[in-house]
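[1] No sequence on hand, only this structure:
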């Protein structure tokens, strides 16, 4: 899941900034919608990367090298104390000095231990086995409800707004404890704020409204706690989190658990429909669904580029010397296609032996909600395939609009039909 917050304070790189500093062939997919951008491919598992803002970074495309970066404490995730090349304007390139500001926010995905350890530990305590089991039953109810609504409305639908987006949105509502009466506002603001087709002023307004919504939600949990994750954090005697930190945490969970899963559901369905032999194998053997989820996560790797880290001291990685202060960017789509690790890595093979991939990261920052994401994909795709046995694209594949301009890759819409 993506490490991006919706708060104004987030130092994570914006979509516009990412496109401004990277060559087009490193952002836009090449000849096929499911393959990594062609610019990610090249010689060496670690290589220098010249950015269009004049800065220099290092690109990691090797699986083992990427795991090293994500697990080695010498590579920092703290983008407040360590300026990174991907977040700089051209005139700032010469000013890449570490800041010493005290972290008072709750954006734990952009923190190092011990600050990250404390916040992560508080959240881990809320992802209980009981809560995950209850959410699993709700995922099934939500998936079935939306598929049956699609069928009742006719024989065609855009799968993104009809299914892929609302499923994780409603699950996040369950997780955070959003009241049923408030879910329409929550979903509307979330949809507009994350929709690339929305005007910039509409996105800004929606995100500001979402931040205000979260502040009201946190305040409500302080006065009227319920059995949900946010209430648990608010009233955890050991947390002592401020309202601002709680809002940050909630928005990180929203962004990481909503947009990523929604795009995996949309793009994953597209990939299965475009690989009819693999879809037929899954229909013939529904027991392949767990393997299907893992292979789609590896094969699609929807984070356009991947997470970045800052070297806090000189490090030799894959035989390449990385200087202190350097930004290291992990090319997740290419890392998950490393031919040294997977045979025939560019093929979608639902029967491939299950091996670890980096779709959810690695090390202390490995995605906290990865099991929930797997549940949403397993149930969502499983119900979709079983309840719509002749599901197919309603337009030629080349007419499906891709999210090339977004940090999280996927499809803007997926017109489908059935008999």
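    Received, thanks. Here the structure is a predicted model, which means the values were calculated and not measured.
[2] Could you use CA atoms for every contact and neighbour count after this?
    OK.
[3] What strand or helix carries residue 150?
    Assigned by DSSP states H and E, residue 150 falls within helix 129-152.
[4] helices and strands around that helix, which ones?
    helix 166-176, helix 370-387 (3 or more CA pairs under 8 Å, 6 or more residues apart in numbering; DSSP states H and E).
[5] Name all residues that make contact with residue 106.
    For residue 106, the contact set (CA atoms under 8 Å, 6 or more residues apart in numbering) comprises 119, 244-249.
[6] Among those residues, which ones are in helices?
    119, 244-249 (DSSP state H).
[7] Any chance of TSV for the residues you listed, columns distance to residue 335 and neighbour count?
    TSV is the format used below for those (distance: CA to CA, whole Å; neighbours: other CA atoms under 10 Å):
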residue	distance to residue 335	neighbour count
119	28	21
244	36	16
245	33	17
246	33	24
247	33	26
248	30	25
249	28	24
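[8] At which residues are the strands of the stretch 301-419 of the chain located?
    Applying DSSP state E, counting those that start in this stretch to the stretch 301-419 of the chain gives strands spanning 308-311, 315-317, 320-322, 327-330, 392-393, 415-417.
[9] What are the contacting residues of the fourth one?
    Counting contacts by CA under 8 Å, 6+ apart, the residues outside strand 327-330 that touch it are 56-61, 66, 84-86, 305-311.
[10] neighbours of residue 137, just the number please.
    Neighbour count of residue 137, defined by other CA atoms under 10 Å: 12.
[11] Now do it against residue 290, distance only.
    17 Å (CA to CA, to the nearest Å).
[12] what about versus this one:
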């Protein structure tokens, strides 16, 4: 398998490649893994779900890379996030983070999310093509997570730029530089908040750091970076992908336009259809493991292609068809097991509010360019559009 980030055809539509791999064997050895190490790519749904919940697959990258020479210079706060840890450390950190994404916490954020979405849509022109990624999909979750963490408005463009650079596939220098920029920024922000405490969730984490939970300084900064990056990157991609899926399926678009209260139920199918996370973050086997038809030795990296698993016809019949009547609650777009996306409730709230607002205000919305002209982000980890040119007409 060649590097997918270098193949425009794969970026535009990875699913035929995934289908071919899955039909041969749903778990295959590939040569495009982390750090140049041969890896095993999982494309089948059952195998993906098993891998995501298998305790023999570790996410502790520090253990895997210990003693291995590397030219990378990722900031430790980025290299050692909660995502790159196992229990009991992961359990302790996740317990702290979960407090920001409870049903009640997200419900309290909904009025703010609605105001932000409305403010952004107020700026959409109705007489010329407009980029819905730059005009909604990116700024909405950026503003929301920055507000949650107490990042000042003036700093948010820099934060978004560094975050985007962290996903620059094939550009290790750019990634490493961005990791230091964003970690240094969050270190300074933590220091500022200690001097002048506020009511943000970052302030709550700082209190935990200085209180009974005893977060180390690195853990505190690492959690802040993870929340900042994960809190908007995947949601931005999911919203762009969902808008495109609906624009390419006018019958489903018309249905939601006429029945907006069905949008929450439709989100699972939209998330399944074109998953914002293409491949889950790094795992490796701590002992020999058999997944599907493949025996994987100990110490081997395992990459789970969530987008491929969500198009597995053995789990989702006619998977290449967007069917908003489908029960897609078992999708893996948010992962599975102890590492399932902790921010999923917030992401779904943002998606619902944004889609409701767009369909209500712009019933004549349509693509402004042919789909083959759309450009996709050059990254292995996430799947998202560089831009989504639309005509936001108020009438069909």
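    The structure has been received and is ready for your questions. Bear in mind that the values here come from a model prediction, so they are computed numbers and not experimental data.
[13] Quick check: TM-score for this pair?
    The TM-score (TM-score structural alignment, normalised by the length of the second structure) is 0.86; 381 aligned residues with a CA RMSD of 3.1 Å.
[14] Distance to residue 148 of the first structure and mean neighbour count added to the strands of the stretch 301-419 of the first structure, as a markdown table?
    Formatted as a markdown table, the strands of the stretch 301-419 of the first structure follow (distance: least, CA to CA, whole Å; neighbours: other CA atoms under 10 Å):
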| stretch | distance to residue 148 of the first structure | mean neighbour count |
| --- | --- | --- |
| strand 308-311 | 41 | 25 |
| strand 315-317 | 51 | 14 |
| strand 320-322 | 54 | 17 |
| strand 327-330 | 40 | 26 |
| strand 392-393 | 17 | 19 |
| strand 415-417 | 14 | 19 |
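[15] what about those strands, which gets the closest to residue 221 of the first structure?
    strand 308-311 (34.3 Å; CA to CA).
[16] most centrally placed residue in the second structure?
    residue 234 (2.5 Å; CA atoms, centre = their mean).
[17] Looking at the first structure, name the residue matched to that residue.
    In the first structure, the residue paired with residue 234 of the second structure is residue 260, using TM-score structural alignment.
[18] How far away from the center of its chain is stretch 132-151 of the first structure?
    Chain-centre distance of stretch 132-151 of the first structure: 21 Å, with CA atoms, centre = their mean, to the nearest Å.
[19] Could you list the buried residues of that stretch?
    132, 135-136, 138-140, 142-144, 146-147, 150-151 (16 or more other CA atoms under 10 Å).
[20] nearest to residue 236 of the first structure, of these?
    Using CA to CA, those come closest to residue 236 of the first structure at residue 132, 19.0 Å.
[21] Quick one: map the closest one onto the second structure.
    Per TM-score structural alignment, residue 132 of the first structure is aligned with residue 106.
[22] From residue 350 of the second structure, how far out is its match?
    10 Å.
[23] How much space separates the spatially closest residue to residue 249 of the second structure that is not a sequence neighbour from residue 253 of the second structure?
    Setting aside the residues directly before and after it, residue 249 of the second structure is nearest to residue 322 in space (CA to CA, 6 or more residues apart in numbering), at 7.4 Å. According to CA to CA, residue 322 of the second structure stands 11 Å off from residue 253 of the second structure.
[24] coming back round to it: figure out which of the strands of the stretch 301-419 of the first structure is closest to residue 285 of the first structure.
    Of the strands of the stretch 301-419 of the first structure, nearest to residue 285 of the first structure by CA to CA is strand 392-393, at 18.9 Å.
[25] so the closest one aligns onto which residues of the second structure?
    Under the criterion TM-score structural alignment, strand 392-393 of the first structure matches residues 366-367.
[26] ok, the equivalent of residue 95 of the second structure over in the first structure - how many residues close by?
    Residue pairing (TM-score structural alignment): residue 95 of the second structure is matched to residue 121 of the first structure. Applying other CA under 10 Å, we find 11 other residues in the vicinity of residue 121 of the first structure.
[27] and what of the one 4 residues further on?
    Per other CA under 10 Å, the neighbour tally for residue 125 of the first structure reads 12.
[28] Return the residues in contact with it.
    Counting by CA under 8 Å, 6+ apart, there are no residues that residue 125 of the first structure touches.
[29] again with residue 362 of the first structure
    Contacts of residue 362 of the first structure by CA under 8 Å, 6+ apart are 67, 70-71.
[30] so how far is residue 252 of the second structure from the equivalent of it over in the second structure?
    Residue pairing (TM-score structural alignment): residue 362 of the first structure is matched to residue 336 of the second structure. Look at residue 336 of the second structure and residue 252 of the second structure: by CA to CA, they are 28 Å apart.
[31] likewise residue 11 of the second structure?
    24 Å.
[32] Residue 117 of the second structure too?
    22 Å.
[33] where exactly do the helices run in the stretch 201-350 of the first structure?
    229-234, 243-273, 276-284, 289-300, 332-335 (DSSP state H, counting those that start in this stretch).
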